[in-house]
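> pasting the sequence and the predicted coordinates here, then a few questions.
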Amino acid sequence: MAVPEKDRQPGSEIADPRNEVGELVGRLAAPGELEPAERRRLLGRLAQALSAGARKARATGVGRGRWLADVFLNIAPRIPIRDLHTLAEHHHGLTGEELADDLVRTAQKATMTVGAIGGALAAAEFAAPPLLLSAPAQLVAETIVVAAIEVKLLAELHEVYGVRVEGSGAQRAIAFTAAWAKQRGIDPLAPASVSLALGAATKTALRNRLMRTLGRHLTTFGPFLTGAVAGGALNRMATKKLGEAVRNDLRVKLPRDDRRDPIEPRHRDELDP
């Protein structure tokens, strides 16, 4: 049943799961390598798709931070989260701490690439001043994609450390998003953590985290290719810091008897017949 116009959340009109925004973010955050040209093309399409929603939000008086948070909450269920078995398959049979290491490295590479591509696009826009009108939408697109990659990393680290989050797919996505906003792991001994994920304090934390990420991407507007270097490096460091914080948090939050790798690591030479 369609949601009445008056009951719709800001951002939902362009971030509906059936809409292009959710599809593009899912593709940009999905595992596997994307060719630079394809990633650049998808990021450009995402910026275009977001620009109309941003203009509508400004026209209705919705603050950028609130609109950005609402958009992200609408697309969070589209972020592809892999279970432990699939993670091991995609990462050459690695398990335990080795798998966690590889997940963080992969996420760092992905967010670094988004920052570098954004910087390259910004450099081109400095060479063509009229295109600077599209700059804000580009920054929003970069911010949403980096946030999606990091939420995905956080969720998959929970799989690696055996910290199960109960609830439907949408509920779990929101809980992981709330954890990302606080840069923390989810406490498995707090069953209300999922149901409280959309509280006012959490929404404020998400809005603030997204705006800080957006501010970080302002560095991509440095002249020539300095923006690409700065944007990539800052994203890489931020993702690494998140990975370390969440891993430390999950180790502490595991029940005492389970503070070990959920699956014993195997040597690579044991994986081949």
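Nice, I can see it.
> C-alpha only now, for contacts and for neighbours.
OK.
> helices of the protein, residue ranges please.
Along the chain, the segments classed as helices by DSSP state H run 12-15, 20-29, 36-59, 64-75, 84-90, 96-127, 135-160, 169-182, 200-216, 226-253.
> which of the residues in the fourth one are buried?
When neighbours are counted by 16 or more other C-alpha atoms under 10 Å, the buried residues of helix 64-75 are found to be Gly65, Arg66, Trp67, Leu68, Ala69, Asp70, Val71, Phe72, Leu73, Asn74, Ile75.
> before we move on, the earlier item: which of the helices of the chain sits closest to Ile263?
Of all the helices of the chain, helix 96-127 sits nearest to Ile263, with 5.9 Å by C-alpha to C-alpha.
> now that closest one against helix 20-29, angle please.
Between helix 96-127 and helix 20-29, the angle comes out at 120 degrees (axes from the mean of the first three to the mean of the last three C-alpha atoms, to 10 degrees).
> roughly how far is helix 96-127 from the heart of the chain?
12 Å (C-alpha atoms, centre = their mean, to the nearest Å).
> packing partners of it?
helix 135-160, helix 226-253 (3 or more C-alpha pairs under 8 Å, 6 or more residues apart in numbering; DSSP states H and E).
> which one, of those helices, ends up nearest to Glu38?
Of the helices and strands packed on helix 96-127, nearest to Glu38 by C-alpha to C-alpha is helix 135-160, at 14.4 Å.
> do you know how far Ser193 is from Arg82?
Going from Ser193 to Arg82 by C-alpha to C-alpha, to the nearest Å gives 21 Å.
> ok, Gly167 next?
The gap separating Gly167 from Arg82 is 16 Å, by C-alpha to C-alpha.
> tell me which of the two has more neighbours.
Looking at Gly167 and Arg82 with other C-alpha atoms under 10 Å, you find the greater number of neighbours at Arg82, namely 17 against 13.
> burial check on the residue lying closest to the more buried one once chain neighbours are set aside, number of neighbours?
Spatial nearest neighbour of Arg82, excluding adjacent residues (C-alpha to C-alpha, 6 or more residues apart in numbering): Glu156 at 6.5 Å. Number of residues near Glu156 (other C-alpha under 10 Å) recorded here: 23.
> same check, this time on the one 10 residues further on
Applying the criterion other C-alpha under 10 Å, we find 13 residues in the vicinity of Glu166.
> what's the distance between the nearest residue to it once chain neighbours are set aside and Ile144?
Spatial nearest neighbour of Glu166, excluding adjacent residues (C-alpha to C-alpha, 6+ apart): Arg172 at 6.8 Å. Note on Arg172: its distance to Ile144, by C-alpha to C-alpha, is 18 Å.
> show me which of these two is the more surrounded one.
Between Arg172 and Ile144, Ile144 has the larger neighbour count (other C-alpha under 10 Å), namely 23 against 20.
> between the buried residues of helix 64-75, which is nearest Glu20?
The nearest member of these to Glu20, counting by C-alpha to C-alpha, is Ile75 at 10.3 Å.
> before we go on, here's another structure to hold up against the first:
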Amino acid sequence: MAEKDNQQTDNGIADPDKEVGELVGRLTQPGELEPAERRRLLGRLARSLSTGAKRARETGVGRGRWLADVFLTIAPRIPIRDLHTLSEHHHGLTGEQLADDLVRTAQKATMTVGAIGGALAAAEFAAPPLLLSAPAQLVAETIVVAAIEVKLLAELHEVYGVRVQGTGTQRAVAFTAAWARQRGIDPLAPASVSLALGAATKTALRNRLMRTLGRHLTTFGPFLTGAVAGGALNRVATGKLGQAIRADLRVKGPSLPSSDSPDELSP
């Protein structure tokens, strides 16, 4: 097994399936990443995903189903912080002010991913042969943006005191299912975790990921127009998700102290 982990393929990737989870985990860790490092990690993620996509095509698996399977595999690697850690990382904020800051931070992160993707696409327009890598780049952007938004959704549950029971993997799947439906999890419905992997949930996840993928098609504009569009659309979508989840959790969880500035974070 160690030999397999150390053995590299021709494109420099040791274990594509494992590396996808590790790269998404690094790209969604708290804190700022240098633009060059984020760009490098996104490039590695695109190469890893292209290997998996090739295998999926060979076995006749559709893109939507493959994308959903990939995301369910990496979901448990998304780093979710507890309430105490969240407050520490956000300068001691609590309640609605902490929720404001979480949404704002997530918007900045998804906007950055869209902008980097657009900049890479602009470079590819200058070198047409590189357009062959475009689908893998779009999938990489989609996976990372979805992971950032699932992380936001999960951490908003912490802020609003809506506890989700289960193992780490069960909770990750439940949060992913909630993201697919753009809704919070009902703590009074225990089956919401155990039934999260049902057929309807997988369909909802596949559809949500494909819509996110379609949004990233805007990054393929000439020059840097794609970077501007990709970043702006991601920021708006993440802001809308944050508002929807917060409205849901205010009903399902205990009341929180009000913020001086409501969660009107989308432009």
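That came in fine, so what should we check first? Predicted, not measured: the structure shown is a model, and the values here were computed from it.
> sorry, back to before: so who does the equivalent of the residue nearest to Arg82 of structure 1 over in structure 2 touch?
Counting by TM-score structural alignment, Glu156 of structure 1 lines up with Glu155 in structure 2. Glu155 of structure 2 makes contact with Ile80, Arg81, Asp82, Leu83, Leu86, according to C-alpha atoms under 8 Å, 6 or more residues apart in numbering.
> same question, Asp17 of structure 2
Ser48, Gly52.
> now with 10 Å, please.
Asp17 of structure 2 sits next to Ser48, Leu49, Thr51, Gly52, Val70, Thr73, Ile74 when contact means C-alpha atoms under 10 Å, 6 or more residues apart in numbering.
> equivalent analysis for Leu157 of structure 1, please.
Taking C-alpha under 10 Å, 6+ apart, one finds 83-84, 87, 96-97, 99-101, 103-104, 151, 163, 185, 243, 246-247, 250 in contact with Leu157 of structure 1.
> ok, Arg39 of structure 1 next?
Arg27, Leu28, Glu33, Arg45, Thr113, Val114, Ile117.
> at 8 Å what do you get?
The contact partners of Arg39 of structure 1, taken as C-alpha under 8 Å, 6+ apart, are Leu28.
> now do it against Ala30 of structure 1, distance only.
Counting by C-alpha to C-alpha, the gap from Arg39 of structure 1 to Ala30 of structure 1 is 11 Å.
> try Val252 of structure 1
Distance from Val252 of structure 1 to Ala30 of structure 1, by C-alpha to C-alpha: 29 Å.
> neighbour count: the two, which is higher?
More neighbours surround Ala30 than the other of Val252 of structure 1 and Ala30, with 19 against 13 (other C-alpha under 10 Å).
> surely that one touches Pro80?
Yes: Ala30 of structure 1 is within contact range of Pro80, at 6.0 Å (criterion: C-alpha atoms under 8 Å).
> can you tell me the centre-most residue of structure 1?
Among the residues of structure 1, the one closest to the centroid is Ala148, at 1.7 Å (C-alpha atoms, centre = their mean).
> contact partners for it?
Taking C-alpha under 8 Å, 6+ apart, we find Ala148 of structure 1 in contact with Val25, Ala29, Ala76, Ile79.
> same thing but 10 Å
By C-alpha under 10 Å, 6+ apart, Ala148 of structure 1 lies in contact with 25-26, 28-30, 72, 75-76, 78-80, 111, 142, 154, 177, 180.
> then Ile174 of structure 1?
Residues in contact with Ile174 of structure 1 (C-alpha under 10 Å, 6+ apart) are 72-77, 151, 168, 180, 194-198.
> cutoff 7 Å now
Taking C-alpha atoms under 7 Å, 6 or more residues apart in numbering, we find Ile174 of structure 1 in contact with Leu73, Ala76, Ala197.
> any idea how many residues pack against the second one?
Counted with other C-alpha under 10 Å, the burial measure for Ala76 of structure 1 works out to 28 neighbours.
> that one and Arg172 touch, don't they?
No: applying C-alpha atoms under 7 Å, one finds Ala76 of structure 1 not in contact with Arg172, separated by 9.5 Å.
> and the nearest residue to Ala123 of structure 1 once chain neighbours are set aside, how many neighbours?
Once flanking residues are discounted, Ala123 of structure 1 sits nearest to Phe224: 4.8 Å by C-alpha to C-alpha, 6+ apart. By other C-alpha under 10 Å, 17 other residues sit near Phe224 of structure 1.
> quick check: Phe224 of structure 1 vs Arg172 of structure 1, distance?
From Phe224 of structure 1 to Arg172 of structure 1 the distance is 41 Å (C-alpha to C-alpha).
> one more: Thr213 of structure 1?
Distance from Thr213 of structure 1 to Arg172 of structure 1, by C-alpha to C-alpha: 22 Å.
> how about Arg27 of structure 1?
Using C-alpha to C-alpha, Arg27 of structure 1 is found at 20 Å from Arg172 of structure 1.
> ok, now Ala201 of structure 1?
Counting by C-alpha to C-alpha - Ala201 of structure 1 and Arg172 of structure 1 are separated by 18 Å.
> Ala30 of structure 1 too?
For Ala30 of structure 1, the distance to Arg172 of structure 1 equals 17 Å [C-alpha to C-alpha].
> can you check Ala228 of structure 1 too?
Ala228 of structure 1 is 34 Å from Arg172 of structure 1, by C-alpha to C-alpha.
> count the residues that sit near the nearest residue to Val25 of structure 1 once chain neighbours are set aside.
Spatial nearest neighbour of Val25 of structure 1, chain neighbours left out: Val145 (6.0 Å); criterion: C-alpha to C-alpha, 6+ apart. A total of 24 residues lie near Val145 of structure 1 under the criterion other C-alpha under 10 Å.
> list the residues that contact Val145 of structure 1.
The contact partners of Val145 of structure 1, taken as C-alpha under 7 Å, 6+ apart, are Val25, Leu28, Ala29.
> so which of these wins on neighbours?
Within these, Val25 tops the neighbour count with 28 neighbours, counted by other C-alpha under 10 Å.
> quick check: that residue vs Tyr161 of structure 1, distance?
26 Å.
> repeat for Gly169 of structure 1
With C-alpha to C-alpha as the criterion, Gly169 of structure 1 and Tyr161 of structure 1 are 19 Å apart.
> which one's more surrounded, these two?
Neighbour totals were compared for Gly169 of structure 1 and Tyr161, and Tyr161 leads with 25 against 14 (other C-alpha under 10 Å).
> list of residues touching stretch 246-258 of structure 2?
Surrounding stretch 246-258 of structure 2, the residues in contact under the criterion C-alpha under 7 Å, 6+ apart are Gly95, Glu96, Tyr160, Gly161, Val162, Arg183, Gly184, Asp186.
> among the buried residues of helix 64-75 of structure 1, which one lies nearest to Gln138 of structure 1?
Nearest to Gln138 of structure 1 among the buried residues of helix 64-75 of structure 1, counting by C-alpha to C-alpha, is Leu68 at 13.0 Å.
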